[in-house]
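Student: I'd like to go over a predicted model; first the sequence, then the structure.
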Amino acid sequence: MVDSLAITFLMISVMLAIGVPVAFLIFFHRRFTVSWKHVLVGAGIFIVFALILEKMLHAYVLDMNPVTMKWVKNPYFYALYGGLAAGVFEEVGRFIGFRYILQKSHDWEDGISYGIGHGGI
């Protein structure tokens, strides 16, 4: 049985994880009129690049390839691989999002709304 204190703090974590991005979105939408399109593009780019494509690379490197499986047993190589994979996939996704989907979005409000979607998802 799970301790009631653990359930309480899990519920608090869920409320913060949902509430903080929604609160930022409401605040910036009312104050600076940020675009919902940018929020959705930021969330979509994160889902596609970080959760789908990066996970496919992790499955190959960490589970399928016997050579790289030996390399990532070293914690330094594992940390280097994880940081590089996250950086490459998220930056390529961000580049594609702003270069091809949000071509005319160069204001700081566009970056804030994209970041709310990207980080909030």
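Tutor: That came in fine, so what should we check first?

Student: C-alpha from now on. contacts and neighbour counts both.
Tutor: Will do.

Student: quick one: the helices in this structure?
Tutor: 4-32, 36-45, 54-58, 66-71, 75-96, 108-120 (DSSP state H).

Student: what would those helices look like in a markdown table with mean neighbour count?
Tutor: Output for the helices of the chain, formatted as a markdown table (neighbours: other C-alpha atoms under 10 Å):
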| stretch | mean neighbour count |
| --- | --- |
| helix 4-32 | 13 |
| helix 36-45 | 20 |
| helix 54-58 | 15 |
| helix 66-71 | 13 |
| helix 75-96 | 15 |
| helix 108-120 | 20 |
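
Student: second structure for comparison follows:
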Amino acid sequence: MPSLEIATNVPKDKVTPTLLLELSKVFSATVSKSEQYCCVRVVPDQLMTFGGSTEPCALAVLHCIGELGVEENKAHAAKIYEFMEKNLGIPSDSIVTHPSQKLFREREREKQNDVPHICGLANIIGWISRNHFS
């Protein structure tokens, strides 16, 4: 399930249900997944600094199978940053985004080893049978 978690020092009263729903739409569009499978969590009122300042800032963690990579991450970040700057007043240069490193590393390893993207046990079994028992 694609998920986006944002920790920010922006006050809770700025994070409205409407804002969450709009962010969910932006997130699902950028990762090209149905919104019904996407989860967005914003954790406001955090004690945070960025660049030696306590001005509005955020740390976002992105989890998504199949849509992480250097170029994809830049595109995801650009859309999420634009939304956050416009709606929460967090400057884009005060936001840090981390893709799920485990998933990112697995995806990069698959590309290097020509291993298919694994999204379930059936895919694993199918790949093994095609490549080791034929």
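Tutor: Cool, got the structure. None of the values given here were measured: they were computed from a predicted structure.

Student: what's the TM-score for these two chains?
Tutor: After superposition, the two chains reach a TM-score (TM-score structural alignment, normalised by the length of the first structure) of 0.28; 53 aligned residues with a C-alpha RMSD of 3.8 Å.

Student: check which helices and strands the helix or strand harbouring residue 125 of the second structure is in contact with.
Tutor: Assessed by DSSP states H and E, residue 125 of the second structure sits inside helix 121-132. Using 3 or more C-alpha pairs under 8 Å, 6 or more residues apart in numbering; DSSP states H and E as the contact criterion, helix 121-132 of the second structure has no neighbours among helices and strands.

Student: what are the buried residues along that helix?
Tutor: Using 16 or more other C-alpha atoms under 10 Å as the test for burial, helix 121-132 of the second structure gives residue 127.

Student: helices of the second structure, start to end?
Tutor: Going by DSSP H, the second structure shows helices at 17-30, 70-88, 101-113, 121-132.

Student: of all those, which one is nearest residue 7 of the second structure?
Tutor: Among those, the nearest to residue 7 of the second structure by C-alpha to C-alpha is helix 70-88 (11.8 Å).

Student: so which bits of the closest one are buried?
Tutor: For helix 70-88 of the second structure, by 16+ other C-alpha under 10 Å, it's 73, 76, 77, 80, 81, 83, 84, 85, 88.

Student: and the angle from that helix to helix 17-30?
Tutor: 160 degrees (axes from the mean of the first three to the mean of the last three C-alpha atoms, to 10 degrees).

Student: quick one: list the elements packing against helix 70-88 of the second structure.
Tutor: helix 17-30, strand 95-99.

Student: most tightly packed of those?
Tutor: strand 95-99 (a mean of 18; mean count of other C-alpha atoms under 10 Å).

Student: just to revisit the earlier point, please render the helices and strands packed on helix 70-88 of the second structure as CSV that adds distance to residue 8 of the second structure to the earlier fields.
Tutor: Converted to CSV, these look like this (distance: least, C-alpha to C-alpha, whole Å):
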stretch, distance to residue 8 of the second structure
helix 17-30, 14
strand 95-99, 9
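
Student: TSV for the helices of the second structure, including distance to residue 95 of the second structure?
Tutor: As requested, the helices of the second structure are arranged in TSV below (distance: least, C-alpha to C-alpha, whole Å):
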stretch	distance to residue 95 of the second structure
helix 17-30	15
helix 70-88	7
helix 101-113	17
helix 121-132	36
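
Student: for stretch 83-95 of the second structure, measure first residue to last.
Tutor: 12 Å (C-alpha to C-alpha, to the nearest Å).

Student: ugh, wrong one, I meant stretch 56-67 of the first structure
Tutor: Start-to-end, stretch 56-67 of the first structure (C-alpha to C-alpha) is 17 Å.

Student: mind listing what the residue lying closest to residue 20 of the second structure once chain neighbours are set aside touches?
Tutor: Spatial nearest neighbour of residue 20 of the second structure, chain neighbours left out: residue 40 (7.1 Å); criterion: C-alpha to C-alpha, 6 or more residues apart in numbering. Counting by C-alpha atoms under 8 Å, 6 or more residues apart in numbering, residue 40 of the second structure makes contact with 3, 4, 5, 20, 23, 24, 27.
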